[in-house]
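Participant: Coordinates only, no sequence provided:
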């Protein structure tokens, strides 16, 4: 299939604060019109609207990107956990099941409370 996810609209209470968070913690690039580039073919479009519910976004990355993100979470003292219901235990990574089966994962929240997961798969 050639179908790909192109963009997600994510409501946030403060666009600039969210842009800084996603850039600082995950290394995503800011682009005009409140876009945060995740990959060459996927962007988050941040809209200035207080979220009514928390979204869950999971991002897979290389081992190096994963380790760097975990280091930045620790340095910024952002609570994280080894499972979605244990954010704040500062343990991990845990194991999670995603698009490529089981991987090492860490869960944490963005400034608006959206549940974020980073995952790294060991590919054979």
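Facilitator: Received it, and whenever you're ready, just let me know what you need. Note that this is a predicted model, so its numbers are computed, not measured.
Participant: going forward, measure contacts between C-alpha atoms and count neighbours the same way
Facilitator: Will do.
Participant: As a check, name the ranges of all helices in this structure.
Facilitator: 15-26, 63-75 (DSSP state H).
Participant: In this protein, where's the longest strand?
Facilitator: strand 101-109 (DSSP state E).
Participant: Packing partners of that one?
Facilitator: For strand 101-109, the packing partners by 3 or more Cα pairs under 8 Å, 6 or more residues apart in numbering; DSSP states H and E come out as strand 80-81, strand 94-98, strand 115-120.
Participant: Export the ones you listed to a markdown table and append columns for distance to residue 24 and mean neighbour count.
Facilitator: Formatted as a markdown table, those follow (distance: least, Cα to Cα, whole Å; neighbours: other Cα atoms under 10 Å):
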| stretch | distance to residue 24 | mean neighbour count |
| --- | --- | --- |
| strand 80-81 | 16 | 22 |
| strand 94-98 | 23 | 16 |
| strand 115-120 | 14 | 21 |
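Participant: quick one on the thing from earlier: which among the helices of the chain is found nearest to residue 122?
Facilitator: Among the helices of the chain, helix 63-75 comes nearest to residue 122, with 8.2 Å by Cα to Cα.
Participant: before we go on, here's another structure to hold up against the first:
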């Protein structure tokens, strides 16, 4: 068993335009934008969007990749996307997000069933891409 006090803090997504990405995640996905004004004013390196009280998605501009030197070799792989990020929602939240993405004209996969995840087997799931090509999965556990 893993340490129950360990939590996912953030995931960094590479984006072409962090302000536009924050707008997409706010309007189409329903996440709260953070530090957008500070980014626009040059006070911080990137804005974020809040997933929940414990987790955010950082929206890093591609130009930040060349400065990713915290570990040897990390600059060489910076800027490459992750496979996908999965958001778990309630049944109502799942339906509301799917409807909101449809209203914004965001292409989505068909609804899948019985996929395994952190909380067991999900009842329903689907995938979509943000404007920068980052893939997100959304799922609902029964």
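Facilitator: Right, received. Where do you want to start? Small disclaimer: the values here were computed from a predicted structure and weren't measured.
Participant: Can you pull the TM-score for these?
Facilitator: The TM-score (TM-score structural alignment, normalised by the length of structure 1) is 0.83; 112 aligned residues with a Cα RMSD of 1.5 Å.
Participant: one step back: reformat the helices and strands packed on strand 101-109 of structure 1 as a markdown table; add distance to residue 53 of structure 1.
Facilitator: Output for these, formatted as a markdown table (distance: least, Cα to Cα, whole Å):
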| stretch | distance to residue 53 of structure 1 |
| --- | --- |
| strand 80-81 | 20 |
| strand 94-98 | 22 |
| strand 115-120 | 10 |
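Participant: Can you check which of the ones you listed gets nearest to residue 30 of structure 1?
Facilitator: strand 115-120 (18.0 Å).
Participant: still on that earlier bit, of the helices and strands packed on strand 101-109 of structure 1, which approaches residue 9 of structure 1 most closely?
Facilitator: strand 115-120 (14.7 Å).
Participant: give the contact list for the most centrally placed residue in structure 1.
Facilitator: Geometric centre of structure 1, nearest residue: residue 116, 4.3 Å, by Cα atoms, centre = their mean. Applying Cα atoms under 8 Å, 6 or more residues apart in numbering, we find residue 116 of structure 1 in contact with 56-59, 107-110.
Participant: In PyMOL, select just the buried ones from those residues.
Facilitator: Selection of buried members from those for PyMOL, criterion 16 or more other Cα atoms under 10 Å:
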select buried, resi 58+107+108+109+110
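Participant: which of the contacts of residue 116 of structure 1 map to contacts in structure 2?
Facilitator: Contacts conserved in structure 2 for the contacts of residue 116 of structure 1, counting by both residues aligned by TM-score structural alignment, their matches' Cα atoms under 8 Å: 56-59, 107-110.
Participant: ok, of those, which one's closest to residue 68 of structure 1?
Facilitator: Nearest to residue 68 of structure 1 among those, with distances taken as Cα to Cα, is residue 59, at 13.7 Å.
Participant: Structure 2: which residue goes with that closest one?
Facilitator: With TM-score structural alignment as the criterion, residue 59 of structure 1 lines up with residue 87 in structure 2.
Participant: now its match, nearest residue through space, not along the chain?
Facilitator: If the residues on either side of it in the chain are set aside, residue 87 of structure 2 comes closest to residue 138, at 4.9 Å by Cα to Cα, 6 or more residues apart in numbering.
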